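> Next come a sequence and a model predicted from it.
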Amino acid sequence: MLILNSCSFPQGNKYSTSGSEANWKSYPALKSDPIIEHPKDKTTSLWTDRLLQCGYQNQRFTPEERSEGTILMKMIEWPKPPKPAVPFLKSSDPSHVHFVIVNSGKTFYVGDQLQVMLRMNDFEGHPKQYGGDYLQGRIHTPALKAGSAGTVVDNQNGFYYINFNLSWPGKVEVSVSLVHPSEGIQALDRLRNDWPERVYFKSTFKSGDISETTVCDLCLPQTEPLCNFTDPRTGEPWFCYKPQKLPCSARINHMMGGYQQKLLKGEEGHYFQSGVNVKKRILPSGSGYVIVEPSPRTGTDLGKCFPGKPLLSPSGFYYQDQWMAKTCNIQRFDTPASITDCLRGKKVFIFGDSTIRQWFEYLIGFVPDLRKFDLGNSPKTGPHLALDINKKIKVEYYAHGKPIRIAPISLQDLPFMANKLDDIKGGKSTVIAFTIWCHFNTFPVETYIRRLQNIRRSILRLLDRSPDTLIVIKTANVQALPRQASLYNSDWYSYQLDLLLRKMFEGIKVAFVDAWEMTIAHYLPHNLHPKRVIIKNEVDVFLSYVCPLKKG
């Protein structure tokens, strides 16, 4: 079964953690002259060494980029269990755990901090002595359709604290879930590093009446002759097995191939049981809520939204189903006219995957005058074009390039995002929105870091030649995790990539739409493709940067 530009498998939380590196499965490097320059200190070249094993021989790294990659790899290290193999009964069991609200008897006011604490136990009810579990927490008031995400602190001794900002008055309930036990994360880490080809792709080669299809991938074992399709502009590698009859130049498209199965070993399968230890709710000990009083302090005007502001955590909260940002005033674009007035004279480029294609679909579905032109492309692949000729609005959508799980798409329709950015003139009438994360969940983290470095370089060039260009980044979002989905698109994979995305664009004149916290904080069940109410809020945040308040 093909997944059409989707990160799902067929059917913000901020941790304070540390850990060690996973083992690496070596792939034969292609024969070419490596351009990567290695410093004498081996520790600073480790991450580029791993890129070489995935075919990145044609990359040029600055000393700053090499150093940055090492720092980022260190930043996302995750605590591991003290032993490589932990019996299932000794693994984390959320049914034996209860959280406690710290100082639950005090009077809380809007603006205060709320903290909950828990100690993880195993299936035998024994306290665990190490950390590494991945938790998500939120506070919410169903009657007010209010919610906010929490920040998780892992003490790495079995104790966890989750901190929340109290942003509205009333009865505020606490929800905590174990997304993955530490033992499951150890398995996910192994899969990501040992099996980067567990999702594979295909391409069709065609010449006249002859057609052949072969397997393709970013990290492709050289078990037979390869076609090297490394992009000449970015140096981003891509490989396909060579067809039997046709030359490599006969390649015409890219498509999803399939999923490798039976990847878990030993007791690892026990760590991925829906309703047992994957996204399993942890119940409170005693009261699971607090009563929050209105704050005697007066609020402040947050002012208009503009790029370059740091992304806080929590970045905002829902109230009456509307997202309220912590850093600026979000406007509500509740009518088609309000959106067309905002986008008048604008050229909007949207790059990414199906989770940001939802923005394009929302806009053309909500605004009648913004008409989609039939370019003969599949709705789930693109590229797509929508125009409002009278108001001189143009909106384009492009998939972000390989790797991407998608229905057959022509090579001409699947450019690398960095190349498209280099081709955009930019200016005050140009708006760029992008996301890139979930299709890298099955690959070594180093490949994602390098892709972001290439994209960032193009963005900096764009801002240098056209500083008035607006660039908005949509962060990752959470999803439902049935058993098999965890092995390919776990929230833990997405969370790590999201941390890297935020860090790599820190201090640059870009704006963020925090889809991560917006999907955790909402009352709707987690869904890779969020429901319309969430997408509407994401688009409101996006447009609040396009058309900030006149005052403030």
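That came in fine, so what should we check first? Numbers count the residues shown, from 1 in each chain.
> alpha carbons only for contacts and neighbour counts from here, please
OK.
> Buried residues, stretch 340-360. List them.
Under the neighbour-count criterion of 16 or more other C-alpha atoms under 10 Å, stretch 340-360 has 340, 342-360 buried.
> meant to ask about stretch 284-297
Per 16+ other C-alpha under 10 Å, stretch 284-297 contains these buried residues: 284, 288-293.
> Of the buried residues of stretch 340-360, which belong to helices?
340, 342-343, 354-360 (DSSP state H).
> For those, please prepare JSON lines with the additional fields distance to residue 319.
Shown next, in JSON lines, are these (distance: C-alpha to C-alpha, whole Å):
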{"residue": "340", "distance to residue 319": "26"}
{"residue": "342", "distance to residue 319": "24"}
{"residue": "343", "distance to residue 319": "26"}
{"residue": "354", "distance to residue 319": "27"}
{"residue": "355", "distance to residue 319": "23"}
{"residue": "356", "distance to residue 319": "23"}
{"residue": "357", "distance to residue 319": "26"}
{"residue": "358", "distance to residue 319": "23"}
{"residue": "359", "distance to residue 319": "22"}
{"residue": "360", "distance to residue 319": "25"}
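> okay, now the one to match up with it:
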Amino acid sequence: MFSPALKAGASGKVTDFNNGTYLVSFTLFWEGQVSLSLLLIHPSEGVSALWRARNQGYDKIMFKGKFVNGTSQVFTECGLTLNSSSELCTYLYGRDQEAFYCMKPQQMPCEALTHVTTMNREISYLSVKEKRLFHKTKVGVEMMKDLEHINVSHCNKREKSTEKCQIGKKTPAPGGYTLRGRWITTFCDQIQLDTNKINGCLKGKLIYLLGDSTLRQWIHYLPRVAKTLKFFDLHGTGPFKKHLLLDAERHTQIQWKKHSYPFITSHLYSVTEEGYIPQEIDQISGDKNTAIVITFGQHFRPFPIDVFIRRAISVRKAIERLFLRSPDTKVIIKTENIREMHIETERFGDFHGYIQYLTLNDIFKDLNVGVIDAWDMTIAYGNNNVHPPDVVIGSQINMFLNYIC
């Protein structure tokens, strides 16, 4: 539901009656001229094909490991599973012993692995007929063409909650809407923070951002609203090195670290500082001034769903261990956002993301964590970009600051 002139938008809610009929409901959050849009992303045959193709194998992405010994270096094939009779190097992570494998190079030890990169394999588990279902013209088809505008008149009834936004509060769907470009929550009283309030909020805080590049966007946005934060050079190369922001005077530290395998990029990234999220959480002692933000999902889409489920459960267990030693530590889960509709549907389509979104909500539902529903938010903003624009990032960060201050 949207009103372009008001820069307003909200997601609808679909109820499936499991008999071929559906109810789509919208809450009228603002007054004025409102338009509705209902897209059929895929027909059910397309969804079935995607689900089967996703869970059929691990080889849509190829990992290459760089081994270095003095001046000599060599690349070998790596992966979450490897079918090979050759000798393998096995790398185990965390208490849950999640594994990553590489073909062992000749005359080099397994410990010589320093970097990894990935590339798409020219492989598909879709038949020629099924591929036609994912042609540009057949994805995201508008189902309610020529629908008249709805004129929403002024209403005195206030649905908005006056209760402060706090961790552990359940997020409904939709959890908010956009108006004049700003995200407005429906389930709690969100304060729009100015520079002074942000600086005060961040004072004495240790903030750990653990995840993918959609969370790295935060660490690049924050110095614009908290001007005293400065990047500290931790050396390293490439966009996926660890990032650190410091304000020594206010004792504020914010760091971003990418999550561990599977991580998909054509850039070489270092494995010597792997940020396997459960392991990272286990290394944080935590206190009332510590906050952890977690997001993962986009890089898991090309792999069978059990990889994502296993990681989500491992993260949950690590959060439970953290709460035992420090129940005051604030943990916020940022769900993944929607992305481009026509790019590599079999590997990265939003159907895979939506299944993960539902799974994540289920696994974390009874934990005392805050949720930033980036899925709902990016639909409301009408943004189909894996890296949303600053207006969306600003809204996510404002929600985060409301949770921690």
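Received, thanks. The model shown is predicted, which means the values in this text are computed figures rather than measured ones.
> Could I get the TM-score for this pair?
In this superposition the chains share a TM-score of 0.95, using TM-score structural alignment, normalised by the length of structure 2; 404 aligned residues with a C-alpha RMSD of 1.8 Å.
> Could you check how far the aligned residue in structure 1 for residue 270 of structure 2 is from residue 417 of structure 1?
Alignment note (TM-score structural alignment): residue 270 of structure 2 maps to residue 410 of structure 1. From residue 410 of structure 1 over to residue 417 of structure 1 the distance is 16 Å, taken as C-alpha to C-alpha, to the nearest Å.
> any chance you could map the helices in the stretch 101-250 of structure 2?
Counting by DSSP state H, counting those that start in this stretch, one finds helices in the stretch 101-250 of structure 2 at the ranges 128-132, 195-202, 213-225.
> got the contact list for residue 381 of structure 2?
In this structure, residue 381 of structure 2 makes contact with 8-10, 178, 181, 392, judged by C-alpha atoms under 8 Å, 6 or more residues apart in numbering.
> Let's see that with 7 Å instead.
9, 178 (C-alpha atoms under 7 Å, 6 or more residues apart in numbering).
> which residue in structure 1 lines up with it?
Aligned partner of residue 381 of structure 2 by TM-score structural alignment: residue 522.
> Helix, strand, or coil at residue 287 of structure 2?
coil (DSSP: H, G, I helix; E, B strand; the rest coil).
> how close does it sit to residue 366 of structure 2?
Applying C-alpha to C-alpha to residue 287 of structure 2 and residue 366 of structure 2 gives a distance of 21 Å.
> try residue 240 of structure 2
32 Å.
> more crowded one of these two?
residue 240 (19 against 10; other C-alpha atoms under 10 Å).
> isn't the more buried one right next to residue 258, touching?
Yes. Between residue 240 of structure 2 and residue 258 there is a contact under C-alpha atoms under 7 Å: 6.5 Å.
> Just give the number of residues close to the counterpart of residue 128 of structure 2 in structure 1.
In structure 1, residue 128 of structure 2 lines up with residue 266, judged by TM-score structural alignment. Each residue near residue 266 of structure 1 was counted by other C-alpha under 10 Å, and the total is 8.
> In structure 2, what sits opposite residue 396 of structure 1 in the alignment?
Checking TM-score structural alignment: residue 396 of structure 1 goes with residue 255.
> OK, contacts around its match?
Contacts of residue 255 of structure 2 (C-alpha under 7 Å, 6+ apart): 207-209, 243-245.
> residue contacts, the aligned residue in structure 2 for residue 282 of structure 1?
Residue pairing (TM-score structural alignment): residue 282 of structure 1 is matched to residue 143 of structure 2. Residue 143 of structure 2 makes contacts with 38-40, as judged by C-alpha under 7 Å, 6+ apart.
> tell me the secondary structure for the alignment partner in structure 1 of residue 38 of structure 2?
Mapped onto structure 1 by TM-score structural alignment, residue 38 of structure 2 lines up with residue 176. The three-state label for residue 176 of structure 1, taken from three-state DSSP, comes out as strand.
> ditto for residue 281 of structure 2
helix.
> now it: how far from residue 342 of structure 2?
36 Å.
> The two: which is more packed in?
Per other C-alpha under 10 Å, whichever of residue 281 of structure 2 and residue 342 has more neighbours is residue 281, with 21 against 17.
> which residue lines up with that one in structure 1?
By TM-score structural alignment, residue 281 of structure 2 lines up with residue 421.
> Is that match in contact with residue 458, as I believe?
Yes. Counting by C-alpha under 7 Å, residue 421 of structure 1 does reach residue 458; the two are 6.1 Å apart.
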